[in-house]
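K.L.:
Quick one: sequence and predicted model below, then my questions.
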Amino acid sequence: MHWVYLAVAIGAEIIATSALKACDGFTRLAPSALVVVGYLVSFYALSHALKTLPVGIAYAIWSGLGIVIITAVGWVLYGQKLEAPALIGMALIVAGVVLMNAFPSSTDS
């Protein structure tokens, strides 16, 4: 069940972060509400995932996938350019998350 909570946390964080640009400095009500609710759901679900997952692993997956997916959302929805350094950086983030999961620390709980 902890993986479901983590997936919900990631999805809610992606929705909330995507809405940040649309809320225009919290001047537009609907996207602003989506940001607040999305982050509340994300942190709530992340807190439940952390009941059984090590904090370092859960946070690496949550933030790493969030960065990569939000970058893709920015590219698709907002026409943001993805140049080679950004793509290399995202590949390094994914590699780091994979390594952390392959060799979890015994003190990471």
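P.N.:
Received it, and whenever you're ready, just let me know what you need.
K.L.:
From here on, just use CA atoms for contacts and neighbour counts.
P.N.:
Will do.
K.L.:
In this structure, where's the longest helix?
P.N.:
helix 55-78 (DSSP state H).
K.L.:
dump the residue contacts of Ala58.
P.N.:
6, 46, 49-50 (C-alpha atoms under 8 Å, 6 or more residues apart in numbering).
K.L.:
export these to TSV and tack on secondary structure and distance to Phe26?
P.N.:
As requested, these are exported to TSV (DSSP: H, G, I helix; E, B strand; the rest coil; distance: C-alpha to C-alpha, whole Å):
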residue	secondary structure	distance to Phe26
Leu6	helix	27
Leu46	helix	24
Ala49	helix	29
Leu50	coil	30
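K.L.:
and the comparison structure, right after this:
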Amino acid sequence: MKYVFLSLAIILEVIGSSFMKASNGFTKAGPSVITVLAYLICFFFLSQALKSIPLGIAYAIWGGLGIVLTAIVSVVVFRQTLDIPAIIGITLIVAGVVVMNFFSKSAAH
């Protein structure tokens, strides 16, 4: 269940970030409300995941997957582009999360 909570937190974080972009600096009410609600619920689910996943591991997964999924949304929905340095940076973040999860004794599985 802990990874279900973490997955929900990640999805809601991506939704919150995406609607933050759509809120145009919190000048549009609908996207602004969705941003706030998505982040509130996101942090609730993250707090539930943290009951059984170490903070560093949970945050690395949450942040890493959040970056990847948000980058995908920015390309697909907002038609933004990622250059080679951005792609390399995202790849390094993902590699770090993988190393932590598969090789660190800190990871709780």
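P.N.:
That came through fine. Just so it is clear, the structure is predicted and the values come from calculations on it, not from any experiment.
K.L.:
Need the TM-score from the superposition.
P.N.:
Once superposed, chain against chain, the TM-score is 0.94 (TM-score structural alignment, normalised by the length of structure 1); 108 aligned residues with a C-alpha RMSD of 1.4 Å.
K.L.:
how much space is there between the residue nearest to the spatial centre of structure 1 and Ile15 of structure 1?
P.N.:
By C-alpha atoms, centre = their mean, structure 1 has its centre lying nearest to Gly66, at 2.4 Å. Counting by C-alpha to C-alpha, to the nearest Å, the separation of Gly66 of structure 1 from Ile15 of structure 1 is 10 Å.
K.L.:
Ok, Pro104 of structure 1 next?
P.N.:
29 Å.
K.L.:
between these two, who's got more neighbours?
P.N.:
Ile15 (20 against 13; other C-alpha atoms under 10 Å).
K.L.:
May I see the buried residues of the host helix or strand of that one?
P.N.:
Assigned by DSSP states H and E, Ile15 of structure 1 belongs to helix 2-22. For helix 2-22 of structure 1, a neighbour-count test (16 or more other C-alpha atoms under 10 Å) marks 2-3, 5-20, 22 as buried.
K.L.:
before we move on, the earlier item: contacting residues for the residue nearest to the centre of structure 1?
P.N.:
Taking C-alpha under 8 Å, 6+ apart, one finds 10, 13-14 in contact with Gly66 of structure 1.
K.L.:
okay, these in JSON lines with distance to Val97 of structure 1 next?
P.N.:
Below are these laid out as JSON lines (distance: C-alpha to C-alpha, whole Å):
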{"residue": "Ile10", "distance to Val97 of structure 1": "14"}
{"residue": "Glu13", "distance to Val97 of structure 1": "18"}
{"residue": "Ile14", "distance to Val97 of structure 1": "18"}
